[in-house]
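Colleague: coords please:
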Amino acid sequence: MAKVVFYEKPGCINNAKQKALLYAAGHKLEVHNLLKEPWKPENLRLFFGNLPVSEWFNYTAPRIKSGEINPLELDEPTALKLMIEDSLLIRRPLIQVGKIRQVGFNPEQIDAWIGLTPEPSMIGDIETCPRSHEQTPCPTKG
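Modeller: Here you go, the predicted model:
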């Protein structure tokens, strides 16, 4: 059992499923509203590790879906600045256990890291927003 610091968008369907899986595995969660967190570049950057900048983003964010922002064209400082200004751009969830931080919810990686039940192969896609095909984004609570 681990103490998991979990940054979510309240009301996000997949974040709710992800939390349920962590609780079912016996983990204790400290849940934070990702949209209200007072992010600083140096703190936010810790969650992205060695991932390319393009993998830091929530591709269902309205500004990305509209084409206003193209994550493939951004450098690290610009990406962090944009994310701090608009937290909807940040890929979810952000997870921390001890000093280790990561972005996104890959069930196999989570299972190897802290343990996850049920079998990760039976979970399906719980990172891509099920509403990503809709024209109207999820309401922002927060």
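Colleague: alpha carbons only for contacts and neighbour counts from here, please
Modeller: Will do.
Colleague: Please report how far the residue nearest the centre of the chain lies from residue 8.
Modeller: For the chain, the residue sitting closest to the mean C-alpha position, by C-alpha atoms, centre = their mean, is residue 92 at 1.2 Å. Noted for residue 92: a distance of 6 Å to residue 8, by C-alpha to C-alpha, to the nearest Å.
Colleague: longest helix anywhere in the protein?
Modeller: helix 13-24 (DSSP state H).
Colleague: Next, the structure of the following sequence, for comparison with the previous one:
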Amino acid sequence: MAHVIFYEKPGCAGNARQKALLRASGHEVEARNLLTEPWSPSSLRPYFGAKPVPEWFNVSSPRIKSGEIDPDKVTPQEALVMMILDPLLIRRPLMRIGDHCEAGFDQKAVDRWIGLKQTDEAVGDDCVRSIASDAA
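Modeller: So this is what the prediction gives:
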């Protein structure tokens, strides 16, 4: 199975569920702190691949939710600088296996990439706290 370098926000319930699914699927997970990693534009950019810039952002970030930052109006270079200065803006998790990098946790895409154990409940990259508060 795969050795996954998994950049997370420590204490994030969503990231905990994602790591649990990866481990249950037989993958080795090396968790790292997304917030303290010394990111640079060249180290961060590969995680976003061909995704449009708005998909690079964590929609649960307070600065996004408040409207302070509109991801639709940000250039790739501006986005990288913002994310380096405020890592809470980065869509989580960031995952790397060898030279392949991904941002976010799309369960179907991760399953196609490295294989996942089937689950009754979907595991995504939505903020668990936000889902619970939105449902209330």
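Colleague: Quick check: TM-score for this pair?
Modeller: TM-score for the superposed pair, counting by TM-score structural alignment, normalised by the length of structure 2: 0.93. Supporting figures: 133 aligned residues with a C-alpha RMSD of 1.4 Å.
Colleague: list the residues that contact both of residue 92 and residue 8 of structure 1?
Modeller: Residues touching both residue 92 of structure 1 and residue 8 (C-alpha atoms under 8 Å, 6 or more residues apart in numbering) are residue 15.
Colleague: hmm, back to that, the residue nearest to the centre of structure 1 - nearest residue in space that isn't next to it in sequence?
Modeller: residue 104 (5.2 Å; C-alpha to C-alpha, 6 or more residues apart in numbering).
Colleague: Quick check: the one you found touching residue 110?
Modeller: No. Using C-alpha atoms under 8 Å, residue 104 of structure 1 makes no contact with residue 110, being 9.7 Å away.
Colleague: and those two? which has more neighbours close in?
Modeller: residue 104 (22 against 17; other C-alpha atoms under 10 Å).
Colleague: How about the contacts made by the more buried one?
Modeller: 91-95, 127.
Colleague: Same question for residue 83 of structure 2.
Modeller: Per C-alpha under 8 Å, 6+ apart, neighbours of residue 83 of structure 2: 89-90.
Colleague: That one belongs to a helix?
Modeller: Yes. Counting by DSSP: H, G, I helix; E, B strand; the rest coil, residue 83 of structure 2 is part of a helix.
Colleague: Roughly how far does it sit from residue 14 of structure 2?
Modeller: For residue 83 of structure 2, the distance to residue 14 of structure 2 - C-alpha to C-alpha - is 20 Å.
Colleague: before we move on, what about residue 39 of structure 2?
Modeller: In terms of C-alpha to C-alpha, residue 39 of structure 2 sits 22 Å off from residue 14 of structure 2.
Colleague: Mind checking which of those two has more residues around it?
Modeller: For residue 39 of structure 2 versus residue 14, the count of surrounding residues by other C-alpha under 10 Å is larger for residue 14: 21 against 17.
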